[in-house]
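Q: give me a model of this one.
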Amino acid sequence: MAQEQTLTGTHALVTGGGTGIGLAIAQALAAQGAQVTITGRRQSVLDEVAGDRMFGAAMDVRDESSVCDVIAAAVAARGPVQICVPNAGVAEGRSLHKTDMAFWRDMMATNLDGAFLTIRECLSGMRQTDWGRVIAVSSIAGLRGLPGAAAYAASKHGLIGLVRSLSEDYMSQPYTFNALCPGYVDTPIVDRNQTAIAARTGMSAEAARQVMVEANRHKRLLEVEEVAAAALWLVGPGSQSINGQSIQISGGQTV
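A: Next comes the predicted model:
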């Protein structure tokens, strides 16, 4: 790949690309010239942000046939996926004694199975090219335990294990595999968690939000653009030796 900061002629795919972190990454990649396929469960949400090199395609990462069909169609339309960003995920806390099998399976199916399927299908075409980047969006919860969210933390730990193993599998080839591990980011997920924390603890909404603010080392919520900037670094010139890493974006050391 040319050593200037341009992604013209490159096809990127971002799951969960209609909102939050995924949307910010997709927009950043498109601004650098990439053709970006954004996926999510609701076509209407994708349609609202599509355009200017961004193409929405409804896809359920929990459904293998959906992932296979949508990625195959995207490849047919825009060429092999050379930047794969498995970002789609759910973030919900629940005590272990209140965690039933349905909750556990949905968490794993979305956060871990979905990433596995997305990477597998994108790699099929990526391996026929001379350059590729896989950037999984994990979490600080993928690096340390998170109280009251064992299922979520386990899914994000698993995602990091997947990325690290793939980096070893393709070590001698021109593809890298890394995970972004943000702390609490100012997205609709934080808004939903704020409501859930308040309901569970009896806190005010403001106090519940402050719990998440205080969990970040610099005592503020992250902006989605900060995570997108890290993704751009990983696809930019000079990134070829960044491989198998879990990059913390949390305002300070956390593990």
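
Q: going by C-alpha atoms from here, please, whenever you check contacts or count neighbours.
A: OK.

Q: which non-adjacent residue is nearest residue 52?
A: In space, and not counting its chain neighbours, residue 52 is closest to residue 30: 7.4 Å by C-alpha to C-alpha, 6 or more residues apart in numbering.

Q: contacts for the strand or helix carrying that neighbour next, please.
A: Assigned by DSSP states H and E, residue 30 belongs to helix 20-31. With C-alpha atoms under 8 Å, 6 or more residues apart in numbering as the test, helix 20-31 has contacts from 7, 12, 14-17, 36, 38, 52-54, 87-88, 187-188, 224-225, 227-229, 231-232.

Q: tell me the helix or strand right after the longest strand anywhere in the chain.
A: Longest strand in the chain by number of residues, with DSSP state E as the criterion: strand 175-182. Downstream of strand 175-182, the next assigned helix or strand under DSSP H and E is helix 188-201.

Q: contacting residues for residue 136?
A: Contacts of residue 136 by C-alpha under 8 Å, 6+ apart are 84-87, 115, 159, 163, 177-180.

Q: quick one, the helix or strand encompassing it and helix 20-31 angle?
A: Element membership for residue 136, per DSSP H and E: strand 132-137. When axes from the mean of the first three to the mean of the last three C-alpha atoms, to 10 degrees is applied, the directions of strand 132-137 and helix 20-31 differ by 150 degrees.

Q: please give me the structure for this one as well, since I'd like to look at both together:
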Amino acid sequence: MVVSSSPDQSQEARLEHHRHPAGKRALVTGGGRGIGRVIARDLTRAGVHVTILGRTAQSLSDAVAAGDACAFAVADVTDATALEAAVRTAEAAGPIDILVNNAGHAETGPAKRLERGLFDRMIAVNLTAAFEAIRLVLPGMLARGRGRIITIASTAGLTGYPYVAAYCAAKHGVVGLTRALAKEVATSGVTINAVCPGFTETDLVAGSIETIVAKTGRTPDAALADLTRSMPIGRLIRPEEVAHAVLWLASDEAAAVTGLALPIAGGEIA
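A: Alright, predicted model coming up:
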């Protein structure tokens, strides 16, 4: 299902420091909240027609009503049939020029209790779903000779963290997929990149803090300090900082940038 709405005039102001020609269309998965919604908002304000995709119609509808996107599609990215139906419906209104694979999820557990089910879930939502979305839009981009594919990976795709081995494996897979495909289509006019945020102010990190508090008895402030200790910047990353990187990679100025796994991590990956 895809539902459209016209954004408020106040949301149509262009971000002049990036060139996004009128008529470009983007699909942002996991676009109803967190980083995905901020990415959708900034692309919309840059003049791009943005469709957001996710599992919860209410949050998607709220984002469209607020002018942060132009349309929404309801689908679980781990359901290949539903994902394809949503993408094809979105494409019926016009070809997708920009794909942002943002949907993702992390589950924790010690190595000695790592279960196959958890591992499979992490691969499915963080890696396979990104592959499926790329598989659906890439042929059209190649045929038109232009396109931008940006996957939100993680610093967990560039290094290891304890208790999230399956998540790290999936995000490393995303980075490898990005680099391989980028080289394969480098002369096509299609760029393929990954953005790798560190700990970011999102529901995901809030959940991690709650888990630390529940398991260790530490205060929320102490748990937050644990997460930021490895970050030279001394604070969490803001969703807007991730969105700015995506906006640049999606722009005409980044036509020569492909195969990049860009850390937005306050110096953690240096």
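
Q: TM between them?
A: Comparing the two superposed chains by TM-score structural alignment, normalised by the length of the first structure, the resulting TM-score equals 0.95, with 252 aligned residues with a C-alpha RMSD of 1.5 Å.

Q: coming back round to it: which residues in the second structure does the following helix or strand past the strand holding residue 136 of the first structure align to?
A: Using DSSP H and E, the helix or strand that follows strand 132-137 of the first structure in sequence is helix 150-169. Mapped onto the second structure using TM-score structural alignment, helix 150-169 of the first structure covers residues 165-184.

Q: average offset between that stretch and the first structure?
A: Comparison of stretch 165-184 of the second structure with the first structure after fitting gives an average deviation of 0.5 Å (mean C-alpha distance after the TM-score superposition for the first structure).

Q: pull out the buried positions in that stretch.
A: 165-179, 181-182 (16 or more other C-alpha atoms under 10 Å).

Q: aligned to residue 132 of the second structure, what sits in the first structure?
A: Aligned partner of residue 132 of the second structure by TM-score structural alignment: residue 117.

Q: same check on residue 109 of the second structure?
A: When the first structure is aligned by TM-score structural alignment, residue 109 of the second structure is paired with residue 94.

Q: residue contacts, the aligned residue in the first structure for residue 234 of the second structure?
A: Residue correspondence to the first structure (TM-score structural alignment): residue 234 of the second structure is matched to residue 219. Residues in contact with residue 219 of the first structure, defined by C-alpha under 8 Å, 6+ apart, are 213, 251.

Q: likewise for residue 197 of the first structure?
A: For residue 197 of the first structure, the contacting residues are 203, 208, by C-alpha under 8 Å, 6+ apart.

Q: then residue 246 of the second structure?
A: Counted by C-alpha under 8 Å, 6+ apart, residue 246 of the second structure has contacts 39, 150, 195.

Q: so the last one touches residue 263, yeah?
A: What that stands for is residue 195 of the second structure. Yes: at 6.1 Å, residue 195 of the second structure counts as touching residue 263 under the criterion of C-alpha atoms under 8 Å.

Q: quickly list what's touching both of those two.
A: Here residue 195 of the second structure and residue 263 have residue 154 as joint contacts, going by C-alpha under 8 Å, 6+ apart.

Q: in stretch 237-245 of the first structure, what counts as buried?
A: Applying 16+ other C-alpha under 10 Å to stretch 237-245 of the first structure flags 242-245 as buried.

Q: kindly report the same for stretch 63-75 of the second structure.
A: Going by neighbour count (16+ other C-alpha under 10 Å), the buried part of stretch 63-75 of the second structure is 63-65, 67-75.

Q: trace residue 153 of the second structure over to the first structure, please.
A: So, by TM-score structural alignment, residue 153 of the second structure is matched to residue 138.

Q: hang on, the earlier thing: give me the neighbour count for the match of residue 132 of the second structure.
A: 21 (other C-alpha atoms under 10 Å).

Q: secondary structure element holding it?
A: Taking DSSP H and E as the criterion, the element that holds residue 117 of the first structure is helix 114-126.

Q: can you give me the buried ones in that helix?
A: Within helix 114-126 of the first structure, the residues that qualify as buried by neighbour count (16+ other C-alpha under 10 Å) are 114-119, 121-123, 125-126.

Q: and the contacts of helix 20-31 of the first structure, which of them are buried?
A: Listed as buried from those are 7, 12, 14-17, 36, 38, 53-54, 87-88, 224-225, 227-228, 231-232; burial here means 16+ other C-alpha under 10 Å.

Q: among these, which are located in strands?
A: In this view, those that belong to strands under DSSP E are 12, 14-15, 36, 38, 54.

Q: so what's the residue positioned nearest the centre of the first structure up against?
A: The residue lying closest to the centre of the first structure (C-alpha atoms, centre = their mean) is residue 87, at 2.1 Å. Applying C-alpha under 8 Å, 6+ apart to residue 87 of the first structure gives the contacts 14-17, 21-22, 115, 136-138.

Q: kindly recompute the last result at 10 Å.
A: By C-alpha atoms under 10 Å, 6 or more residues apart in numbering, the contact set of residue 87 of the first structure is 13-17, 20-23, 25, 39, 110-111, 114-115, 118, 135-138, 179-180.

Q: over to residue 16 of the first structure?
A: 22-23, 26, 38-42, 46, 58-61, 85-90.

Q: generate a PyMOL selection restricted to the buried entries among these.
A: The following PyMOL line selects those of the contacts of residue 16 of the first structure that are buried, judged by 16+ other C-alpha under 10 Å:
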select buried, resi 22+23+26+38+39+40+41+46+58+59+60+61+85+86+87+88+89+90
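
Q: state the distance from residue 138 of the second structure to residue 244 of the second structure.
A: Note on residue 138 of the second structure: its distance to residue 244 of the second structure, by C-alpha to C-alpha, to the nearest Å, is 23 Å.

Q: the first structure: which residue goes with residue 46 of the second structure?
A: Checking with TM-score structural alignment, residue 46 of the second structure has residue 32 as its match.

Q: so how far is residue 168 of the first structure from that match?
A: 29 Å.

Q: likewise residue 103 of the first structure?
A: The spacing between residue 103 of the first structure and residue 168 of the first structure, counted by C-alpha to C-alpha, is 32 Å.
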